[in-house]
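[1] okay, predicted coordinates and the sequence, questions at the end:
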Amino acid sequence: MNYETTIRSEAAEAYRPDISQFDDAPAASRKKWIAIGIAILFAGALAMYFLVAGGENGAVGAGDDASQRPAITVIAPGQTTIAGMITATGTLAARREMPVGVVGEGGRVVSVPVEAGQWVSQGQVLAVIDRSVQVQQAQSSSAQIEVARSDARLAQANLDRALQLVERGFISKADVDRLTATRDAAAARVKVAEAQYRELLARNARLNIVAPAAGLLLTRAVEPGQTVGAGTPALFTIARGGEMELLAEVGEVELAQLSTGVAATIRPVGTDKDFTGQVWQLAPVIDAQRRQGTARIALPYAPELRPGGFATATISSGTVVAPVLPESAILSDDEGSFVYIVGKENKVERRRVETGLVSANGIAVVKGLAGTEKVVLRAGGFLSPGETIRPVLAKAGS
């Protein structure tokens, strides 16, 4: 046994490498080889760590069913007080438009002292009609009154004399009756002549075309020298008091949400100025073809409001306290509007709803939701009732 040990020791001595050559290597070279070795060891340890960690995580993920569910964004809307607004378009018009035409028998127009766009007062002359013939007729009628009065005075005098002679027996009772009738007829002719004269004066007064009420003169369709008569179309148009209105066309659903007295903001086309008005009348009928009705919005006078112009109205349709959802959360089909909510065990449930006012923040749900439910915000069209999801509550403002 000692022999073997001696032999192996001698063999080891015989094959011992000569490292004297490395003793002569520079110190920098030795440090380089040491650093390379340390880096290789570190890289191997790091690879082993990720290999083990990845295997552990993979085993957990494969056994966790929740990780396989789709992540769906949901929202809890709560209750919100919103002011409903309805936008409509329409045409500006005079609220009370008064056409003014020939009232009397007409004639040749002598002068027109007004222009369109002017303010006129009640009774102001708008057009003067030639009345030279009518003046002569009035003078003739006045003379007829004097003739009738003279005849009446003569008949009264004859009756007075006859009554004196009756007492003496020179005139019979029948003659007195005849003279009395003559006196009464003469007095009646006086009244007839006076009535005819007043009639002529009234006709002459109606020759001039006057403003029936104060307001803004919108149109003028007559010039001096023109002959007008009873069949002539309206010569002037007046907006009484200068009041304007917007004839806003509103859908039948929105019209049902409006009431008289609500405020509205009007913006005419071509201007960035807003005007405040008030709904004063709602159409009692709906157009069968367009399914729309008219909301008449009263407006005070302003130079920018011109009848016939086009304008946009924003009408307040009241306030309501209800859950408000974005449009993406509300779906619809043949059965109506509905939403998807997250029920027990994160299963999707279909909930039928009724929508109401529309605002800038969303659509009010007036029936079907209490506001505490978790409602699918988006991707509702890709879900089906009973499907299990992983709900992710949306942040405020998302």
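    Nice, I can see it.

[2] only C-alpha atoms from now on, for both contacts and neighbour counts.
    Fine.

[3] ignoring the adjacent residues along the chain, who's closest to Gln196?
    Among residues not flanking Gln196 along the chain, Ser141 sits closest, at 6.8 Å (CA to CA, 6 or more residues apart in numbering).

[4] contacting residues around Gly225?
    Gly225 is in contact with Arg108, Val109, Val110, Ser111, counting by CA atoms under 8 Å, 6 or more residues apart in numbering.

[5] show residues contacting the helix or strand containing the second one.
    With the criterion set as DSSP states H and E, the secondary-structure element containing Val109 is strand 107-111. Contacts of strand 107-111 with the rest of the structure, by CA under 8 Å, 6+ apart, involve 127-131, 207, 223-229.

[6] switch to 6 Å and redo it
    Ala127, Val128, Ile129, Asp130, Pro224, Gly225, Gln226, Thr227, Val228 (CA atoms under 6 Å, 6 or more residues apart in numbering).

[7] what about the helices in the stretch 151-300 of the chain?
    173-205, 252-256 (DSSP state H, counting those that start in this stretch).

[8] looking at those helices, spot the one closest to Ile38.
    helix 252-256 (79.5 Å; CA to CA).

[9] check it against this one:
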Amino acid sequence: MMRHLSPLLAAALLAGCGDSAPPPAEPPRPVRVATAETRTGGEVVSLAGTVQPQAEVNLGFRIPGRVAERLVNQGDRVQAGQVLARLDRENEDNNLRAARAALVAAQAQLVEARNNQWRQAELLRTGFTTRVRYDQAVQQFTSATSSVEAAQAQLAVAEDRVGYTELVADAPGTVLTRRAEPGEVVAAGQTVFVLAREGGRDAVFAVPAALKDAAPANPEISVALSDNPNVTARGRVREVSPRADPVTGAFEVRVGLIDPPDGLRLGATVTGRMQVSEGGGIELPASALVRGEGGAAVWVVDPRSKAVALRPVEVARHGTTRITLARGVEAGEAVVTAGVQALRPGQVVRLLGEAR
């Protein structure tokens, strides 16, 4: 009898083992979404910068010496031709007197050589001297003439060196920095003053590479004083550094200010605003973009089932924080912006909130 019951019991046991409970349903994954918006204009970005002169020059003496006088201070406005500092000129004055004396001596020798040549010429004509003596007189006259020319050149150099003892502003401007004081010995060409020439001011910004590449050609930039936004000026890009800063990776961009008010003084902190893109499209936060099999894509949430689908898109413009799509998403659709890397097609999600 046991032999007849064993197969039945075994079949019952096997049937009981096959009726396992279904696996629990996966809970919806929390994500943050944004509603796709139709953008009619471009993105406006703001960057902080400073006002700097368009032309900044280092001024120094052309000869070495000891600074005797400093006639201007940092922040002073100077005019073209104004004396900024003087060197002790005692050595140069002595050299000038020596050069003048040398010229007088050379001129006296020239007069003597000229008279001797004239006498030898007369004697040679009457036969009372030789041709050799006459040629010697001509040579002495030529040598004396050269000596006078050399003495005149040395006098000009000495006069120039006396003039070089005065450091003169070559153009009107403002003294930004002074780097030498009276009594200090300076070398030739050593910077004594840094002068900001008048004639133009720039607003200088450190611009990220992505923003530099996205900027339109010849954009107009609005520049406002940071602590007083009512003080404004228009500007145009005047110069873009070809090399990025090795630390920040940003490029220096100089914006020439057009008729800047006095409030936009040198060194002031300003805010520049520029429209980096134009035209319409569907705009989304840049964090929504992922890499799909065929290129760029976004996760779109079905409004009824709350399931996500990976939608290929075509990106028209990349901004610093937002992107503009040419096609792939319709206005009003919900697009995942946070948690995009952990999703799979058809996965049900739970919305944490809607970021505009």
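    Arrived safely, thanks for sending. Since this is a predicted model, take the numbers as computed values, not measurements.

[10] which part of structure 2 matches the next helix or strand after the strand holding Val109 of structure 1?
    Scanning forward in sequence from strand 107-111 of structure 1 by DSSP H and E, the next helix or strand is strand 119-120. Aligned using TM-score structural alignment, strand 119-120 of structure 1 spans residues 77-78 in structure 2.

[11] average offset of that stretch relative to structure 1?
    Average distance, stretch 77-78 of structure 2 versus aligned residues of structure 1 after superposition (mean CA distance after the TM-score superposition for structure 1): 1.9 Å.

[12] swap in stretch 134-143 of structure 2?
    Stretch 134-143 of structure 2 sits 0.7 Å off on average (mean CA distance after the TM-score superposition for structure 1).

[13] where in structure 1 does that stretch align, residue-wise?
    Going by TM-score structural alignment, stretch 134-143 of structure 2 sits over residues 176-185 in structure 1.

[14] just the buried residues of that stretch, please?
    Val176, Leu179, Thr180, Thr182, Arg183, Ala185 (16 or more other CA atoms under 10 Å).

[15] doesn't Tyr197 make contact with the residue nearest to Gln196 of structure 1?
    Yes - here Ser141 of structure 1 reaches Tyr197: they are 5.2 Å apart, a contact under CA atoms under 6 Å.

[16] could you look up the SS state of Glu105 of structure 1?
    Put simply, Glu105 of structure 1 is coil when judged by DSSP: H, G, I helix; E, B strand; the rest coil.

[17] that one pairs with which position in structure 2?
    So, by TM-score structural alignment, Glu105 of structure 1 is matched to Pro64.

[18] ok, that match - how many residues close by?
    Counted with other CA atoms under 10 Å, the neighbours of Pro64 of structure 2 add up to 16.

[19] isn't it up against Ala187?
    Yes - assessed by CA under 6 Å, Pro64 of structure 2 is found in contact with Ala187 at 4.4 Å.

[20] longest strand in structure 1, please.
    Secondary structure assigned by DSSP state E gives strand 80-94 as the longest strand of structure 1.

[21] other residues contacting that strand?
    Contacts for strand 80-94 of structure 1 (CA under 6 Å, 6+ apart): 239, 244-250, 307-323, 357-359.

[22] mind running it again at 7 Å?
    Here strand 80-94 of structure 1 makes contact (CA atoms under 7 Å, 6 or more residues apart in numbering) with 239, 243-250, 306-324, 357-359.

[23] and the first helix or strand past that strand going along the chain against structure 2, how far off on average?
    Note on strand 80-94 of structure 1: by DSSP H and E, the next helix or strand toward the C-terminus is strand 97-100. When structure 2 is overlaid, strand 97-100 of structure 1 sits 1.3 Å from its aligned residues on average, using mean CA distance after the TM-score superposition for structure 1.

[24] what is strand 97-100 of structure 1 packed up against?
    strand 236-240 (3 or more CA pairs under 7 Å, 6 or more residues apart in numbering; DSSP states H and E).

[25] tell me the angle the strand it packs on makes with strand 80-94.
    Per axes from the mean of the first three to the mean of the last three CA atoms, to 10 degrees, the angle that strand 236-240 of structure 1 makes with strand 80-94 is 150 degrees.
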